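Undergrad: Okay, here's the prediction I keep looking at, along with the sequence it came from:
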Amino acid sequence: MKKKVDLIGVQVDCGASKVGASIGPVAIRIAGICEGIRKLGYELEDKGDIIQPKGGASSEKLRNHESVISTCKSLYESTLISLEQEAFPIAIGGDHSLAAGSISATLKHHKGKVGVIWIDAHGDWNDDKITETGNMHGMSFSAVCGHGPDVMVDYGQGPVYADVTKCVQIGGRDIDAEEAKKMKAAGLNVFAIDTIDKLGMQEVMKRAIEIASNGTDGIHLSFDIDSLTPEAAPGTGTKVHSGLTIREAFLAVEMLHESGKLLSMDMVEVNPILDISNKTAKLASELVLSALGKVVY
């Protein structure tokens, strides 16, 4: 892994149904992520925060779309600069709509040769046609794979889309019916929570890493903290019961580090308003550090 890390905060929550994730980057920094990265021996540049614009156009099927797209475009530009400077970019958020920007940049830089591992309780494969809520944090995975909405990833740069056969969803347990049909039709690789129960997290991650790294330059990890069970991560806006255990989550990021394939990553949906004593932000920080190589022994 590259020895220079760029940390990019993204203060966005207008892609979600609840406010609060916009202050997630502040909470994750308070939890010690910067000190932890430096302690691991990396050169760290904290690039500060991208802040969602206030107001802007909205619609029933694409809520707050002008603000969401503007934020994603800013993250795209910042992430692309990091990659061009041979740094490892980490986006901390912030709702999951931001991944449309970070992943688009990684795909552009690597000419599409990027696998995506998306660890999340949700599929995030909705679009403006099938969405039940209009919340754009539920559309970003679909968008980066070229299955819409294109406005989330097309900033005039000529978007490069991910190859769905190199993309993996892990931990899904709250996926809309039409969304699931769309994911299956597209050929997305899915290891839902019941599959993790049957195979175990080690085997799931082994298979996921093989899928996402086969024929690619490496992997972008997009990690939604709501993938964990709510008892472990209460500070998030779309909690779903019976998620990943803390150890399953750590095993996932530890194996990704050991693979040597990580190119970039997101840590999203930390909502301090809903948290208890910054518990979820601390967990998010530690998961990022483990993805960078922090070990127990």
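TA: Sure thing, it's come through.
Undergrad: For the rest of this, base every contact and every neighbour count on C-alpha atoms.
TA: Will do.
Undergrad: so which strand or helix has the spatially most central residue of the chain?
TA: In the chain, the residue lying closest to the centroid (C-alpha atoms, centre = their mean) is S222, at 2.6 Å. Taking DSSP states H and E as the definition, S222 sits inside strand 218-224.
Undergrad: helices or strands up against that strand?
TA: Helices and strands touching strand 218-224, by 3 or more C-alpha pairs under 8 Å, 6 or more residues apart in numbering; DSSP states H and E, are helix 99-109, strand 114-119, helix 201-213, strand 262-268.
Undergrad: second one coming, line it up with the first:
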Amino acid sequence: MMRPLQTRPPCPVAVQLIGVPLDLGASRRGVDMGPSAMRLSSLVPQLERLGVRVTDTGNVAVPDRSTLLGGGNGFLDVITEVCADLAARTAAAVRAGVRPLVLGGDHSLAAGSVAGTATALHEQHHRTGLIWLDAHADINTPATSLSGNVHGMPVAHLLGHGHAPLASLSSAVPAIRPEHLVYVGLRDLDDAEKATIRALGIRAFTMRDIDERGLRAVMDDAVTIATTGTGGVHLSCDVDWIDPQEAPGVGTPVRGGATLREAHLAMEIIHDTGALVAMDLVEINPILDSRNATAELAADLIASAFGRHIL
């Protein structure tokens, strides 16, 4: 299916960087340094060369893990507080016509970032489309999770399930409807997640779909799903959707992911829609990286999402 030509958004685009040094949703330490790694990368210069106006508003406050009791589900209330702060920030940015670019941190933060986007679009009488680029579905609840790690739960909460306070951060209830959500790049799911995806009728494109159909066809379908009946798209990208040979510095690497060129193509296609409202880039773990290579790769991908072209 050929994508219709789209009118690109007027320049200059304004972007607000929001760091979320959150590692409370993961069992492996280190992703809290992801925002710093991204700020040390070429991200801001690349965006500015594209004519993007970049404002860095610093980090959302996150309590030090060593000062907290418990773990896994035991951090739910603290994660909810962090996500509530983040939701307020992303909502304010979208209201102001600025695109929030959220730098993580573990993927549990998306329960807040996407909720904020959904609130701002709901105020304009629109729903929000969500494209989830990830090796994992992140659609467990505290009751179904085998690990108890909250970074495996944000999608469930955005759909209105799980821990009630975390599932109700948006004025849109639920923040995301199943028909407006699409996964791209899945390759590591729990049995409970598979059952939930089927039960809710969520469109999910696995790596097999990409292998068989090609990334272009998959992304054309993904864009159609996320833009039909919505006022814009929130893109939430876990860097582990890319193969770890290309992006080794991630929290939960899984072999067999997207190639570097496929990842860039996905970002270029999303940009060409003109529908991108907000973006998350999460799960970079500098402890597992080499010379900040994964953060630099992520900076290149973000530049593609905001209009960088080969020619």
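TA: Structure received. Bear in mind that the values here come from a model prediction, so they are computed numbers and not experimental data.
Undergrad: one step back: how far away is the counterpart of the residue nearest to the centre of structure 1 in structure 2 from L181 of structure 2?
TA: By TM-score structural alignment, S222 of structure 1 lines up with S236 in structure 2. For S236 of structure 2, the distance to L181 of structure 2 equals 11 Å [C-alpha to C-alpha, to the nearest Å].
Undergrad: re earlier: what sits against the residue nearest to the centre of structure 1?
TA: A99, V116, I117, W118, I119, M265, D266, M267, V268 (C-alpha atoms under 8 Å, 6 or more residues apart in numbering).
Undergrad: And the furthest pair within those residues?
TA: Across those, no pair lies farther apart than V116 and V268, at 15.1 Å, counting by C-alpha to C-alpha.
Undergrad: Overlap in contacts, S236 and L181 of structure 2.
TA: L130, I131, W132.
Undergrad: Who wins on neighbours among those residues?
TA: Among these, the one with the most neighbours (other C-alpha atoms under 10 Å) is L130, at 32 neighbours.
Undergrad: which residues touch that one?
TA: Per C-alpha under 8 Å, 6+ apart, neighbours of L130 of structure 2: I176, H180, L181, V182, A226, V233, H234, L235, S236.
Undergrad: try it again with 7 Å
TA: L130 of structure 2 is in contact with H180, L181, V182, A226, V233, H234, L235, counting by C-alpha atoms under 7 Å, 6 or more residues apart in numbering.
Undergrad: of those residues, closest to M207 of structure 2?
TA: Of all the contacts of L130 of structure 2, M207 of structure 2 sits closest to V182, with 13.6 Å by C-alpha to C-alpha.
Undergrad: That closest one - that's part of a strand, no?
TA: Yes - membership of V182 of structure 2 in a strand is supported by DSSP: H, G, I helix; E, B strand; the rest coil.
Undergrad: show me the contacts for it.
TA: Here V182 of structure 2 is in contact with L130, I131, W132, I202, R203, A204, A222, I225, A226 (C-alpha under 7 Å, 6+ apart).
Undergrad: Compile those into JSON lines and extend it with columns for distance to S170 of structure 2.
TA: Shown next, in JSON lines, are the contacts of V182 of structure 2 (distance: C-alpha to C-alpha, whole Å):
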{"residue": "L130", "distance to S170 of structure 2": "14"}
{"residue": "I131", "distance to S170 of structure 2": "18"}
{"residue": "W132", "distance to S170 of structure 2": "18"}
{"residue": "I202", "distance to S170 of structure 2": "20"}
{"residue": "R203", "distance to S170 of structure 2": "22"}
{"residue": "A204", "distance to S170 of structure 2": "24"}
{"residue": "A222", "distance to S170 of structure 2": "23"}
{"residue": "I225", "distance to S170 of structure 2": "21"}
{"residue": "A226", "distance to S170 of structure 2": "18"}
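Undergrad: would you list the helices and strands packed on strand 218-224 of structure 1 in CSV and tack on distance to G41 of structure 1?
TA: Below are these laid out as CSV (distance: least, C-alpha to C-alpha, whole Å):
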stretch, distance to G41 of structure 1
helix 99-109, 24
strand 114-119, 25
helix 201-213, 25
strand 262-268, 17
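Undergrad: To D176 of structure 1, which of the ones you listed lies closest?
TA: Across these, closest to D176 of structure 1 is strand 114-119 (C-alpha to C-alpha), at 16.6 Å.
Undergrad: how close does the closest one sit to structure 2?
TA: In the superposition with structure 2, the average deviation recorded for strand 114-119 of structure 1 is 0.5 Å (mean C-alpha distance after the TM-score superposition for structure 1).
Undergrad: Can you name the next helix or strand after that strand?
TA: Scanning onward from strand 114-119 of structure 1 (DSSP H and E), the first element met is helix 140-144.
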